[in-house]
Structures are given as structure tokens and as C-alpha cells.
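Participant: with the input below, show me the fold.
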Amino acid sequence: MTGEAHGGRAAQIPGAVDREQVSGNVLVSIGALLLGMLLASLDQTIVATALPTIVSELGGLKHLSWVVTAYLLASTAATPLWGKLGDQYGRKRLFQIAVVIFLIGSALCGIAQDMTQLIAFRGVQGLGGGGLIVLSMAMVGDLVPPRDRGRYQGLFGAVFGASSVLGPLLGGVFTEHLSWRWVFYINLPVGAVALVVIASVLRLPRTATKHVIDYLGTFLIAAVATCLVLVASLGGTTWGWGSPQITGLLVLAAVLAVGFVVVERRAAEPVLPLKLFRVRTFSLTAAISLIIGFAMFGAMTYLPTFLQVVQGVSPTWSGVHLLPMVLGLLLASTGSGQIVSRTGRWKVFPIAGTLVTTLGLLLLHHLDQHSSNAVISGTFFVFGFGLGLVMQVLVLIVQNAVSYEDLGVATSGATFFRSIGAAFGVAVFGSVFAGRLGEQLASAFRDVPLPPGVTVESLEADSRGIAALPAELRAQALDAYSTAITDVFLYAVPVALLAFVLAWFLKEDRLRGSVMAPDVSETLASNPVERSSYDEVCRALSVLGTREGRHEVYRKISARAGYDLVPAASWLLLRIKRYGRVEPGALAEHSSVPLGVILDGARQVEERRLAVREGLDLTLTEQGRVVAERLATAREESLAELLGDWWGPERPTDLVQLVRELNEELCGSDREEPHEGQPVARFR
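Facilitator: Below you'll find the model as predicted:
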């Protein structure tokens, strides 16, 4: 997580890198990166529906949470390292290494023989997964110019959205019709294709951005998180709350936290700059992000267990039952982000989102084995909708609250705390579930004789034993499981209410023009997506530019420059300024702009003596050069205005360079279309 120059920035500043020739088949390269992103994002959701089957076969229900937590902790800790090592040694090589590590972890998970092995191998998988996410998104900046980045990075957001839907379904299908091991084996052929394509097609600029990597800070923050997760998952179950082990872990966590603060004060490039916590909005947002991660991933881990054990649905149908929650999350997330970007008002969303999330948790608590499908689906939708209302906006709030130099690290910092919250939430939910399940089963069968070979301990370790019980005893066992799982959501209600209270203390500052809804990958990703300040602004401006890049943009810049030109005339003048001459007929053949629209623009520039004919071509007159220059300046000023106070007297040179490049690309592109109803920016 760094605010320093990223590879995308280096690739755009003249002289910063010695460019190789980038492969002309950008779509193939992007496709390979999307496969890598799919691997990492799918593994955050595909395992959940397989977990009840996994723990039944391998045992160790008490440690179910660690199958998820090990992946989350490893990927979260590894993300900043992958980003900076990619800057120093080249992202292509590092991406290939990340894919190999991820595939090794997947293969090992598939052959795991007990829960201890599976948890350890999930940690290996997480180390690779963190690299897949951060490096694939960073390489977009190496492959495509600033104007195109918004569109291509949007594809990665779409992959996250698709994986959130496909993950539970595929996990259920593989578990039911093949084996839970195929949840991990499926990564191998997909990863192999990605490796082959990356090796044969992808060509990147050579970058050599030096970093002082904060290894110690990264280790310490991961160690603190691990200690706290161990306390949450083992306290009250494996070890008593007052036991020497739990006390020792808490003391160790405190010592490591103090060490982290000391190290971060002195680090040249801290993994999490402490100065960010002096910004009240960042501190509040970090706390709310942690709580949202706590609720979201904790619930997503245990809902399939409720569906499969208590409701008796198959693994496949448990994935189908989760779709209303994912739908609610995506609808609210996308909608709230768009509304905020257009209106500039955002405070209502974290307040409403945390309140609806709290309501969703209460509704989840009231589910039982007799709840209908309609009630379950409605409850899941409400819970997902609440999460979606707040998740998208949190990243936007952070981006708006910090200085340009801290934009990148603050953006990834907000997601970092959600990742830690996710790991902590899964562990806490697991601890509560394991403790409550033991109590409920012991209470249900205290004075009831069980069939031979069936004990309370065996029912607690393997839910499949319920099927062997007589009907009257089976109902009691299901009630015990139902109560243990739904009580988990009740325990999470006060935590969600805390987020609701904190949201009221957020200060609703006016949004900068360049601050807009982040892509879905930043909303759904459970581990931080590390990008630099330059990358964040580049993404925002490029997306804004493509949205503005319609008929209306030329009307606006014409008015700003003080002319009443039709949009096609402004477009032609800017093209002639960039390329020296334009042939209207040939231009119509090579774009989807109707010939009549182009001829109308050409007629106006000729009538006003802004351009003259030289054979079939149009070239600028002296007056036309003045007008075209003013139009270009108007467009550059429009882009600069979007940056708000970041475009001050001391503005960084990389921002100046970015605005100039985008201005030239957006105002003189071969693929711009100025007529009504047609997009201006046409991408490769």
C-alpha cells in the first residue's frame, strides 16, 4: 500500500521507463489477467458452500473458520509486498510466480487429509491469491493508455461480480456431483491456461521503480491480526478465556502492536502510514470497514452450514439460496455509488447501510428449520442490501478525505481493515458457533439416550450423524444446530450497531469531481487492492472522460472556450490540430459517425474560415489554429477542475502529465464520435 509511484505512473511519464514494444493483442493479454483475477476472487466464495461437507469428511468442525481465515490473513498480508516487488522486479515475472504459488496451494488443498493440512495449504493459496489480485490490476496500467484504463479495469470489477455469484453455485455443484476437492482442483486447468498465455503473449514495459519495502511492518501487522484471530477462535472453546494461552496471546498482540507503531513511525514507505489516523474520516471509515467485513464474511461462511444442515438442502441449492444476498449487495452497491457520484451527497448511505445490515442480522437470527424459502430469500436480500449500501461508499469517502499523496494508500487501507475484519469475523462467528453448538447439543440430549455409536461429541464433530437419529431426536439435533448458528448473528448485532453510531460522526465534505464510485473489485475484494495515488486518479479521470465522451462533451468545451460551434465542428478542429489534416469522407469510413454529421461539421468550419480545403483534406487556417488551441485548453481545464484542491500551486508533475495525456487522447482520438446518441470514446 503505497502512495509512491506505481508502475502505471512510471509508464506514463516520459523517460521513466525504457519501453519494450507492447503486444498488439491487448485483449488476449487482458484475458489472461482476468483469468488470474478469476482464480483469486472465486476462491473467496467457492469454498463456503463446500465447508459443511469438508468438515464432515475431515472432522474438526471447531476449526471450520480457519479454512477461510487462513486464506484471508495470508492474502491480506501479502498484497503490499506483491505490489512493491512487482514495481522493482517486473510485474510479469511476479504474476507468474503468484499463479504458480496459488496453483501449488490449490493442488495441496485438494489432497489434504485433515483440517490441519487444509488450513496450512489454504494459507499457501492465499499468499498467491494476494499477488493475483494486485498485480493483474496494476498490469492494466502497463498495457493500455490512461484513456482506456477505466474500461479495462471495469472488466476486473465485472469478474469480481461474476465470481460472487458463480462461487457459491460452483462450490455446491462440485461438492454434490464430484467431490469437494474439485473446488480446488478446478483452479489447475484455468491457471495453466493463464500461465501459457502470459508467457507467450504478454509484453510489458521494463520498469525499475525502487522501493524501501516495509517487510517488518507487514510482518508485525499480520502477526497482530493472527494473534487476535487465534484468541477469537480458540478462546472459550479449545482454551478457557482466563487460560495462560489466551492471556499470552493477548499480551503478545499488545507487544506486537506497540512494535508496529514504532516501526511505522520510522519506515520510509510504511505499509500503513500512521498519519492517516489523524484524519478523522479515515479513522471512522476504517472502523466501519472492519465491522462490515466482520459481518459480511462471518455470515457468508456460516449461512451455507445453516442451509445444508438445518434446512436440509443440497450443496448446490445452498449456493442458489445465497443468490438473493449477492443480488442485494450488487444492486445496492452499484446504485449507491452511482447516486453519490452524481449528487455529491453520501452520508445517508453509511448510516442507512449499517442500520439495514443490523436489521438483516436480526432477521437472520430468527430463521429456523421451519422457515420458508421466501422468508429465507427475503432475509438474505435485506442483509446483502444493507452491506451494499455502505461498502461502495466507504472507499469513496476515504478518497475524498485525504491529500493526493495519500490517496493510494488510503484507498487500499480502507479495504485492508475490511480484510482484517473479515478474518476476525469468521473467527469470532466460528468460536460462538462452536461454543453454542456444544451447549445446545448437551442440553438437548442430557437425559435422552442416544443410539449406539452416536454421542454428543460425534454429532458436534460431524453433522451427518443427525441422519442416523430417530425422527424425534433428529428434530432436537436440528434445533440445536439452528440455535447455535442463528445465535451467531445475534451476537453480531451490537457490533453492527456500533458501526451505525460511528457513521453519524462522519463529516460530509464536498466531493471532488474526480472522486467517484470505485469499481466492484474494491467493493467485493476481501483483500486490499493496492494502487498508487496516480493510478487512482488515472482510473477516475479516464472513466469520467469516457462517460463525458459523448455528444455533450463537445458542446460543453465549445461553450467553455466561448464558441457556438456544433459538436462535430469542435471534434473536427481538434482532430485536425492533432493530425495536421483530415479527410471527411475517409473519416466516415473509419468510424461509426454518419457522413452527414461529419459533413455538417466540415461545412461549419469552412464557412467560418477555420479550415480550408487542400484537395480532399481539411487543414486549419490561422484562425482555426487559435480556436482549436482554445478548445484543447478548455478540455484540459475541465479535467483539471475535477481534481479540486489536488490541482493546487504545488501540484505533482505526474498529475500535470496525466491531464495533458488524457486531454490529447480524449480530444483527438481516432475513435471519438460526436453525434447525438453515439459514444465518443470507442475502445480497442
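
Participant: all contacts plus neighbour counts: C-alpha atoms, from now on.
Facilitator: OK.

Participant: which stretches of the stretch 551-684 of the chain form helices?
Facilitator: Assigned by DSSP state H, counting those that start in this stretch, the helices in the stretch 551-684 of the chain fall at 551-561, 567-579, 584-589, 595-607, 622-642, 653-667.

Participant: of these, which is nearest L389?
Facilitator: Of all the helices of the stretch 551-684 of the chain, helix 622-642 sits nearest to L389, with 24.8 Å by Cα to Cα.

Participant: most packed of the helices of the stretch 551-684 of the chain?
Facilitator: Most buried of these by mean neighbour count (mean count of other Cα atoms under 10 Å) is helix 567-579; its value is a mean of 24.

Participant: that one - contacts with which helices or strands?
Facilitator: Counting contacts by 3 or more Cα pairs under 8 Å, 6 or more residues apart in numbering; DSSP states H and E, helix 567-579 is packed against helix 551-561, helix 595-607, strand 617-620, helix 622-642, helix 653-667.

Participant: chain center to that helix: distance?
Facilitator: Distance, stretch centre to chain centre, for helix 567-579: 38 Å (Cα atoms, centre = their mean, to the nearest Å).

Participant: please provide the structure for the following sequence as well, for comparison with the first:
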Amino acid sequence: MRGVARARVGFTTNCARVTAADENGPVRTGTSIGLRSDRGPVLLAAMLATALIAIDSTIISTAVPSIVADIGGFTEFPWLFSCYLLAQAVTVPVYGKLADLFGRRPVLLIGIGVFLVGSVLCGLAWAMPVLIAARVVQGLGAGAIQPMAVTIVGDLYTTAERARVQGYIASVWAMSSVVGPTLGGLLSEYASWRWIFLINVPLCLITAALVVKKFAERVQRGRPRIDVRGSVLLTAGLTLALLAILEGGQAWAWLSPAGIAITGGAVVLLTVFVLVERKAAEPVLPLWVFKRRLLVVSGIIAVGAGAIWLGLSSYVPTYVQVVLGHGPLVAGLAVGALLLGWPAAASQSGRIFLRFGFRVCVVLGTSLAVIGSAFLLTLDEETPVLLVAAFCAFIGLGMGFTVAPTVIASQSSVGWSERGVVTAANMFLRSTGSAVGVAVFGAIANATVGSRISEVAGTAVDPDLLSVAMVRIAAVMVLLAVVMLVAATRIPARIVEQPRTPDGV
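Facilitator: From the prediction side, this is the model:
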């Protein structure tokens, strides 16, 4: 792991550079932020934290039958996924701002603690409503863990190093996405479904211990003014907005009283939020995030990437099993090709953007995503599963050259005091893309398959109809990839890198 060496960095929030340090940590005077970390262990902690979130996003999928058989609640089990996603997504922007005010370390430790408590509560749940509530607690912790891991990487590593390190993070996410469902099935079958949550306890403790011992951060900024009104309005508005996207057309009709009330409430709350943020001293989500071209372009790309990722990981396994007739293992390996291509490209993207610039790298990546998505339009009942895997791997390569470089470019364009907000905003938009993907792709599948489900023998899905649905979903992916490509061409040709720390270190 070249370049992952011990780093001692001292910096201040004013113009005076602080350089005095000893074995007990940096010596500071005045308003300052001190950081002295062993980068290797801190990176390991970031990777473990990422694994916690990635595994928990998928591990429950194969355990649902065991959970329902034990505590009941079959009709409510979809909320185990939705409530976790909601709680995680809506809190990410708030945690990002808190990290810029109080430092990354306390926010990450709070997130780990909340996630640990949620995991224990999930493991002890005796009824489905209790388990759903515990999943909300888990999501609240996950909302802090995910952006902090990426933000800390942005603080500790230079632009040249970040591509390789982001490749490590992407590899962990990829492996966890494959390991999660498998581990969930094994624990449910040979132990108890409760262990899919309780296994998080030692992982949380190890991660927290690494952060406490190896990531030394000290923030002295007087008394920051927390934007309480903005935080409440943003969280409530985003909750209603994502709830409308996730459940609209399924739990309730779009034009039903409930659908109109939830959507209208989201619009009102977010409108009031914008008005409040204009006057806030320390806005939780500064409006300049939506005015800087690079950040806006990166956000558009993040939304598209989240939607395409969701579409592939959700529908390719079903297509392989129902249409092509293979088992779950083969289906998992097919979509796993996406997860292999992504980190491989991400780890090598630095060679491209350091030599040719971020715009060239991201245009290359989005072009590969367009081509790979177009390949999916050829899918039918006779497509070899190896070809499906090759298409997924091709899209994965495109995503690897796209997602990590846009995050790195965004982080490089801002200083320490803005990096938490920028990173969190990008991740929130990726989550929003996934939520929108759930709604759009689900609507396409239901319109194609559900319209004639009564004509199909029994309750099985007609493979021919599902094949058509998959091609239609692929057409939307092509459109999304094209939008990402157009956005990529708007990335500034030259990005002025800002100091990783306030004093230019």
C-alpha cells in the first residue's frame, strides 16, 4: 500500500502557520485545528467503516424469510430497506456540515456509536415494528459513517494519492455488496438471523478503536453556530421527498390524498429551507453548492450513477434467473462483474486525470457507461450469461473512471472547512439517484410485467415480459448515461486545487 505512511500535519484556521509538534501531538495557540495521524490504520478504519455500511445495505436481503418466520410482519418487511435508506440519506448533509464545524473524528465516532446501538436493537427485536425502528437508528448512524470515511481520505491524501485510495474504498464496497447477501444467507440458515446485526458489534468496536488511537484531531474554533432551523427543515423536507419517491405509486397512488399531502409537504418544507438558508450564519447546506459549476456537474453525475447502479444490481440478477434460467449464484456472479470493473478502473483513474485532467477522465468513463448500457439493449432470452457479465463489467469500468474522479475533483476544489459539506452533498445526490431509480425502474417493470400478470399461469413472472422490461430499463440507463456524458463535458478544463488544510498543508 504505497504512500500509506505516517503523516503529521499541523494547520490553523487563520493565516499563521503552526509547525510546533512533539510526540504527544501538535502544540497549538489561538484558533487552530490539529491533525496527526497514522494514515495506514486510519485508512483501514475508513475501509472497515465502509464495509459496515455496504454489508448492512445488502445482508438483510437473503434473511427476510427467516426474519418473517420468526417475528412475522411479512407485509411490513419492505420498510426494513426503505427506512434504512431514508434515515441514512436525509442525515448525510447535516453530518457533513457538522464535520466542517467540529471535525471529522467526533462525527465519525458518533455515527459508529449510533450504528452499534441500532445493530444491537435489531438483534434483540421481537416484532417487525421494533425491527423497523431499530433499522432507522442504524440508518442514522450510517448517515455519518459513509461521508466521513470519504472526507477523511480527502483530508489525509493528496489528489495524486486519492485515486488509488478511493480504489481501495470502492473495492471494499464492491466486495461487501457480494459478501453481504451470501453472509446473510449463511447466518440465517446455520445460526440465527439476529447475528446478521450482532456481527456488527465487534466490527464497530474495532473501527472506533482505530479512530480513537490513530486519528488525532483537535478543533478549536470558539463556539460554532449550529443551523438548527435549517437542519430540521432540510431533514423533514428530504424525508418527505424521498418517501414520496420510494413509496409513491406503490403504498399509495400519486394523486391520492396521501400522495398529494406528502409531495406538497416536501415542496413547502424545502422552499422554506431555501429561504432560511439565505440568512443563516452557518447554513447546514450552503446554497453556493448549487452555484459552482463543478459541484453542480458532479451532482448530476452522482444522481445518474446512483440510478444506474441500482438498476443493474436490482434487475440483472432477476433477469439472469427468470429469463436465462440460472440459479442465484450465477446471477450474483453476473452482476458481480460490475463490482469488479468499478474499483479496478477507480484505482487507475488517477493516471488519467493527473496527466490529461478530470474532464478527459470523466468523459471517458461516461462514454464507456453509454456504450455498456447500449449493449444491454441487445438482451433477450438467448443471451449467454457470460455476455451479460461482460456488459456489466464494461459499465463498471465506466463508473470507476467517473464516480471517484468527480468526488476527488469536488474535494480538491474546496478547502478543509467546506470539504465535509461538498462530500456529503455528492453522496446524498447519489442516494437520491438510487431512490429515483427505485421508483422509475419499478414503474417500468410493473407497467410491463404487471399489466399482463393475470394472463400468466399461476403467479410466476412471464420470462418474455421480464425480458422486455429489462430492455426498457436499459433504455432509461442509456438516457441517464448520455446525460452524465453531457454533464462531464462541462467539467472545467482546469481545476485549481485548494489546500487540504487551512494553512496550505
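
Participant: report the TM-score for the pair.
Facilitator: Once superposed, chain against chain, the TM-score is 0.77 (TM-score structural alignment, normalised by the length of the second structure); 479 aligned residues with a Cα RMSD of 4.3 Å.

Participant: which one of the helices and strands packed on helix 567-579 of the first structure lies nearest to V224 of the first structure?
Facilitator: Comparing those by Cα to Cα, helix 653-667 comes nearest, at 35.9 Å.

Participant: so what touches that closest one?
Facilitator: 9, 12-13, 146-147, 534, 538, 542, 545, 549, 571, 574-575, 578, 632, 635-636, 639-640, 672, 681 (Cα atoms under 8 Å, 6 or more residues apart in numbering).

Participant: one more pass at 6 Å, please.
Facilitator: Helix 653-667 of the first structure is contacted from outside by E636, using Cα atoms under 6 Å, 6 or more residues apart in numbering.

Participant: T237 of the first structure pairs with which position in the second structure?
Facilitator: Under the alignment (TM-score structural alignment), T237 of the first structure maps onto Q250 of the second structure.

Participant: where does its match sit: helix, strand or coil?
Facilitator: Of the three states, Q250 of the second structure takes coil under DSSP: H, G, I helix; E, B strand; the rest coil.

Participant: with distance to R265 of the first structure added, can I get the helices of the stretch 551-684 of the first structure in a markdown table?
Facilitator: Formatted as a markdown table, the helices of the stretch 551-684 of the first structure follow (distance: least, Cα to Cα, whole Å):
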| stretch | distance to R265 of the first structure |
| --- | --- |
| helix 551-561 | 46 |
| helix 567-579 | 49 |
| helix 584-589 | 58 |
| helix 595-607 | 60 |
| helix 622-642 | 33 |
| helix 653-667 | 27 |
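
Participant: nearest to V67 of the first structure, of the ones you listed?
Facilitator: Nearest of these (Cα to Cα): helix 653-667, 42.7 Å.

Participant: angle of the closest one against helix 551-561?
Facilitator: For helix 653-667 of the first structure against helix 551-561, the angle by axes from the mean of the first three to the mean of the last three Cα atoms, to 10 degrees is 120 degrees.

Participant: now do helix 653-667 of the first structure against helix 622-642, angle only.
Facilitator: Angle, helix 653-667 of the first structure to helix 622-642, by the same axes, to 10 degrees: 130 degrees.

Participant: in a helix, that's where A460 of the second structure is, yeah?
Facilitator: No. The assignment for A460 of the second structure is coil, going by three-state DSSP, so no helix is present there.

Participant: okay, now A442 of the first structure: neighbour count?
Facilitator: The tally of other residues near A442 of the first structure (other Cα atoms under 10 Å) stands at 18.

Participant: swap in H177 of the first structure?
Facilitator: 11.

Participant: go on, A253 of the second structure?
Facilitator: The number of residues packed near A253 of the second structure is 13, by other Cα under 10 Å.

Participant: which among the helices and strands packed on helix 567-579 of the first structure is found nearest to F383 of the first structure?
Facilitator: Between these, helix 622-642 lies closest to F383 of the first structure; by Cα to Cα that is 34.8 Å.

Participant: against which helices or strands is the helix or strand containing V501 of the first structure packed?
Facilitator: Using DSSP states H and E, V501 of the first structure maps to helix 471-503. Judged by 3 or more Cα pairs under 6 Å, 6 or more residues apart in numbering; DSSP states H and E, helix 471-503 of the first structure is in contact with helix 348-365, helix 407-444.

Participant: let's see it at 8 Å
Facilitator: Helices and strands touching helix 471-503 of the first structure, as assessed by 3+ Cα pairs under 8 Å, 6+ apart, comprise helix 280-305, helix 348-365, helix 407-444.

Participant: that one: which residues count as buried?
Facilitator: 473, 476-493, 495-500, 502-503 (16 or more other Cα atoms under 10 Å).

Participant: kindly report the same for stretch 251-270 of the second structure.
Facilitator: Buried residues in stretch 251-270 of the second structure, counted by 16+ other Cα under 10 Å: 254, 259-260, 262-263, 265-267, 269-270.

Participant: dump the helices and strands packed on helix 567-579 of the first structure to JSON lines, plus distance to G128 of the first structure.
Facilitator: Listed next are those as JSON lines, based on distance: least, Cα to Cα, whole Å:
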{"stretch": "helix 551-561", "distance to G128 of the first structure": "43"}
{"stretch": "helix 595-607", "distance to G128 of the first structure": "51"}
{"stretch": "strand 617-620", "distance to G128 of the first structure": "55"}
{"stretch": "helix 622-642", "distance to G128 of the first structure": "37"}
{"stretch": "helix 653-667", "distance to G128 of the first structure": "31"}
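
Participant: V159 of the first structure: which of these is closest?
Facilitator: V159 of the first structure sits nearest to helix 653-667 of all those, at 26.2 Å, using Cα to Cα.
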